[in-house]
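# this one's sequence-less:
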């Protein structure tokens, strides 16, 4: 997924950075979040579930005091002379989830607020579901379904409430990278199919080399290295548009986390890296069905909805080959089947992601075929079989203003051409400066997470 989440501090004594040592100023207590595992016999609550905040949002300072290791969008080069020295000299702190970051849980519900003001101003967040205090919960989605309730009624144009799986290490990279002393407890080890280069610590070392401050984000930049892994976007959405998208990778460990540099990261040629940055997306609006999802539409975003995603294999087993990813919704007690593609002169009426759907939509839309190049559904399934971490987030987009999700994109394309129109938001929308000023009270609520056998995680009437 495209990612530009960041944290803006008003006080110069605090700043966002990735650190690998552990500080002692703020105890790290993970907010509880209950979820359920389901079989034909029923669902069982995992009442000890919890969440951990990604390390990129946390204050990091020198281990010997309070001096920042990273301020604004630049490294403190007196401390971080190189990556190894920075990871040795810097400590990451625990988080005050509600006061600083606007993150709250209640039973099985998680609320992520967009703008939170306390002593500083926080923008967006990214959290992970935990199996224990020091390990992420791992999911093998093959021949299973994943379900959650979502309330996007307070997410306008330009925002993304995203729920997705990435092939991170269960321990946040501690065992592979000895310089990482913080691990999953402090939200380390992030990766995705964009091979993001704005991650400040990768493989236990600071991404100092070649770091360039962002020209349009006062709190972000890019270094020489990126961090790649396969990614399954279950839910990228606001109140206007939604998409679900697999992104396979050919990293050295079957789609697992790998540090990249140069063209491996997709730089400068976007589609020639080791991951598929575009994915094979199913966005109902983009697929020609413009009255299916949105305020007052068939799936009404003014109200909470249940989102069900099923991962079908060729032999109906957790060791089979992934062949199809299906979507359905439940709202007001009624099961709503996914919309169908509405281009009768170009392709059959598909209502799920299959290899044929991906081939036909890429051809019809004139999109790059990096999904197929990186192995398509088969490679995506091979990665899923290794186990993925659940990510829940809210973010705005400094790269493309979220227009790829909810407007016409590319903006100079003909909206009457199949694949260009992705939602009703104007092409002038989504500028983070505007979104942050105009929609500070935006939020997303995720609740009632369930995982289990196909057909067991939702109730129909």
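Ah, there it is. Keep in mind that what you see is a predicted model, and the values were worked out from it rather than measured. Numbering: from 1, shown residues only.
# For the rest of this, base every contact and every neighbour count on C-alpha atoms.
Fine.
# What about the nearest residue to residue 72 once chain neighbours are set aside, how many residues nearby?
Sequence neighbours aside, residue 219 is the residue nearest to residue 72 in space, at 4.7 Å (criterion: Cα to Cα, 6 or more residues apart in numbering). By the criterion of other Cα atoms under 10 Å, residue 219 has 21 neighbours.
# Name all residues that make contact with residue 219.
When contacts are counted by Cα atoms under 8 Å, 6 or more residues apart in numbering, residue 219 touches 6-8, 16, 71-73.
# measure stretch 343-363 end to end?
Taking Cα to Cα, to the nearest Å as the measure, stretch 343-363 stretches 13 Å from start to finish.
# in that stretch, what's buried?
Buried residues in stretch 343-363, defined by neighbour count with 16 or more other Cα atoms under 10 Å: 343, 350-355, 357-362.
# now, which of these lie within helices?
In helices, defined here by DSSP state H, the members of these are 355, 357-362.
# and these as a markdown table, adding distance to residue 214?
Output for those, formatted as a markdown table (distance: Cα to Cα, whole Å):
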| residue | distance to residue 214 |
| --- | --- |
| 355 | 37 |
| 357 | 37 |
| 358 | 34 |
| 359 | 36 |
| 360 | 37 |
| 361 | 34 |
| 362 | 32 |
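# from those residues, which single one is nearest residue 273?
Of all these, residue 362 has the smallest distance to residue 273: 18.4 Å, by Cα to Cα.
# thought that closest one was touching residue 371?
No: checked against Cα atoms under 8 Å, the pair residue 362 and residue 371 is beyond contact range at 9.2 Å.
# quick one: residue 441 from residue 150, how far?
Separation of residue 441 from residue 150 (Cα to Cα) stands at 17 Å.
# here comes the other one, which I'd like you to weigh against the first:
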């Protein structure tokens, strides 16, 4: 995943914070999900979702003065990281009216543009103060998705992050908001656009973005392992584990963070590229898309299995398999058609061969590969559900030819049918303002327990 710039366009700019306020009540929308032991034998869990802190209004603790306006901090309230954390409070969210987030039963709909808000990122909660933690070793994760209204340049992403369960409250006493207000995000890009990390603001060294009036880059980033179960629009999709030296959330400094937000992409302790399986990129150009084998004009089910070397939850992750179910038919993932790369699942052998075939840096191996992902699952990972556009690369890495200075016939460059001039946020936010994604019927359980494998 290349970029997740939080974009918000309110006159009162909404950003991340560590303390909390109550000018707007924070009421978490309910979302049910299931745990399964065998097909048809599932238990319903009454979960909730919470909006990420980077989308929220941050204001003075004892009033309503913005701590952050446009893409700059208030110099009086936020002269430095520690003072800003003490002076500023994070407020509650109007989920549907302001952010276009609608939760009904087991279904979560995310609208792309709602008023002046663009996109959203949410986390599954176990209770109002803690994220739901997942260990997927020798388990499978299944959900239904509707991407029919996601054009080129948009990414409806469902993935897992090495965040901590309480959002960092126990670790950092200055963090008063925690999971209740969507605090503590991290991923393999070590994002530096976050307004608060580890209980302090990211004010010092803050540089406003040149191509966004609402975002900027601070001196600190937030790193962790990331399991991209689903990054997709109606044109392309990718399944991508990202390894990390330290799977759980850690703070980094400056360009040593690496990733999208730094001058040296591979300088950090995480794997920003990951080992991806994108059917189009792997040579099957008719598998996923409108009216193709997996028909993105209608809803379908996505099944991801995390197999271990000994077939138990105590083993080490050895293979990530993908199935789809649509119209009652189970569809195995497409096979690789790239010379020198075989299979239709993610294994160490697949990743090593792919990096060679595409002449890509093998950061996945460098940072621990599937063993690192195993450690991340043992620590517990948080489920993230989002919809966003890409101010860094226009999502061309997902659905077009990328990098754009290489020929489309070069192995690994072609990732989808979108033109290389597509995905520009200003254009997408205008032309596709009514876009949305729906995630529903989330199920987690034993291998082959969450879907009808014999269909």
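Nice, I can see it. Note that the structure is predicted; figures quoted are calculated from it, not measured.
# Got a TM-score for the two of them?
After superposition, the two chains reach a TM-score (TM-score structural alignment, normalised by the length of structure 2) of 0.97; 451 aligned residues with a Cα RMSD of 1.1 Å.
# residues touching the alignment partner in structure 1 of residue 44 of structure 2, list them.
Per TM-score structural alignment, the equivalent position to residue 44 of structure 2 in structure 1 is residue 46. Residue 46 of structure 1 makes contact with 34-37, according to Cα under 8 Å, 6+ apart.
# how near is residue 46 of structure 1 to residue 251 of structure 1?
To residue 251 of structure 1, residue 46 of structure 1 is 32 Å away according to Cα to Cα.
# circling back: between residue 441 and residue 150 of structure 1, who's got more neighbours?
Using other Cα under 10 Å, the more surrounded residue of residue 441 of structure 1 and residue 150 is residue 150, with 24 against 13.
# Not including adjacent chain positions, what is the nearest residue to the aligned residue in structure 2 for the more buried one?
Using TM-score structural alignment as the criterion, residue 150 of structure 1 maps onto residue 145 of structure 2. Nearest residue to residue 145 of structure 2, sequence neighbours excluded (Cα to Cα, 6+ apart): residue 439, at 4.8 Å.
# Hmm, residue 104 of structure 2 is touching residue 30, no?
Yes: between residue 104 of structure 2 and residue 30 there is a contact under Cα under 8 Å: 7.4 Å.
# Name the residue in those two with the higher neighbour count.
Counted by other Cα under 10 Å, residue 104 of structure 2 and residue 30 do not tie: residue 30 has more neighbours, with 19 against 12.
# That one pairs with which position in structure 1?
Mapped onto structure 1 by TM-score structural alignment, residue 30 of structure 2 lines up with residue 32.
# Report the contact partners of the nearest residue in space to its match that is not next to it in sequence.
Among residues not flanking residue 32 of structure 1 along the chain, residue 50 sits closest, at 4.1 Å (Cα to Cα, 6+ apart). Taking Cα under 8 Å, 6+ apart as the contact definition, residue 50 of structure 1 lies against 30-34, 129-132.
# likewise residue 138 of structure 2?
Taking Cα under 8 Å, 6+ apart as the criterion, residue 138 of structure 2 is in contact with 305-308, 311-313, 315, 317, 446-447.
# any idea how far the equivalent of residue 278 of structure 1 over in structure 2 is from residue 283 of structure 2?
Residue pairing (TM-score structural alignment): residue 278 of structure 1 is matched to residue 273 of structure 2. Distance, residue 273 of structure 2 to residue 283 of structure 2, by Cα to Cα: 19 Å.
# Look at those two and report which has more neighbours.
A direct count of neighbours by other Cα under 10 Å for residue 273 of structure 2 and residue 283 places residue 273 higher, at 23 against 19.
# Please give me every residue in contact with that one.
1-2, 242, 363-364.
# ok, now how distant is residue 273 of structure 2 from residue 161 of structure 2?
Residue 273 of structure 2 sits at a distance of 15 Å from residue 161 of structure 2 (criterion: Cα to Cα).
# Between the contacts of residue 219 of structure 1, which sits nearest residue 386 of structure 1?
Of all those, residue 6 has the smallest distance to residue 386 of structure 1: 29.3 Å, by Cα to Cα.
# Give me the spatial nearest neighbour of that closest one, chain neighbours excluded.
Nearest one to residue 6 of structure 1, counting by Cα to Cα, 6+ apart, is residue 123 at 6.0 Å.
# Structure 2: which residue goes with that neighbour?
Mapped onto structure 2 by TM-score structural alignment, residue 123 of structure 1 lines up with residue 118.
# Is its match in contact with residue 9, as I believe?
Yes: with contact defined as Cα under 8 Å, residue 118 of structure 2 and residue 9 form a contacting pair (7.4 Å).
# Neighbour count: those two, which is higher?
Between residue 118 of structure 2 and residue 9, counting by other Cα under 10 Å, residue 118 is the more crowded of the two (23 against 16).
# which secondary structure element contains residue 436 of structure 1?
According to DSSP states H and E, residue 436 of structure 1 maps onto helix 432-438.
# Provide the aligned range in structure 2 for that helix.
The aligned range for helix 432-438 of structure 1 in structure 2 is 425-431, by TM-score structural alignment.
# average offset between that stretch and structure 1?
When structure 1 is overlaid, stretch 425-431 of structure 2 sits 0.3 Å from its aligned residues on average, using mean Cα distance after the TM-score superposition for structure 1.
# Next, the buried residues of that stretch.
Neighbour-count burial for stretch 425-431 of structure 2 flags 425, 428-429 (criterion: 16+ other Cα under 10 Å).
# Please apply the same query to stretch 182-201 of structure 2.
182-201.
# so it aligns onto which residues of structure 1?
Under TM-score structural alignment, the match for stretch 182-201 of structure 2 is residues 187-206.
# measure that stretch end to end?
15 Å.
# Which position in structure 1 pairs with residue 332 of structure 2?
When structure 1 is aligned by TM-score structural alignment, residue 332 of structure 2 is paired with residue 337.
# tell me the contacts of that match?
Here residue 337 of structure 1 is in contact with 327-329 (criterion: Cα under 8 Å, 6+ apart).
# same thing with residue 16 of structure 1?
Contacts of residue 16 of structure 1 (Cα under 8 Å, 6+ apart): 6-9, 56-60, 70-72, 219.
# could those residues be laid out in JSON lines, adding secondary structure?
JSON lines is the format used below for the contacts of residue 16 of structure 1 (DSSP: H, G, I helix; E, B strand; the rest coil):
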{"residue": "6", "secondary structure": "strand"}
{"residue": "7", "secondary structure": "strand"}
{"residue": "8", "secondary structure": "strand"}
{"residue": "9", "secondary structure": "coil"}
{"residue": "56", "secondary structure": "helix"}
{"residue": "57", "secondary structure": "helix"}
{"residue": "58", "secondary structure": "coil"}
{"residue": "59", "secondary structure": "strand"}
{"residue": "60", "secondary structure": "strand"}
{"residue": "70", "secondary structure": "strand"}
{"residue": "71", "secondary structure": "strand"}
{"residue": "72", "secondary structure": "coil"}
{"residue": "219", "secondary structure": "coil"}
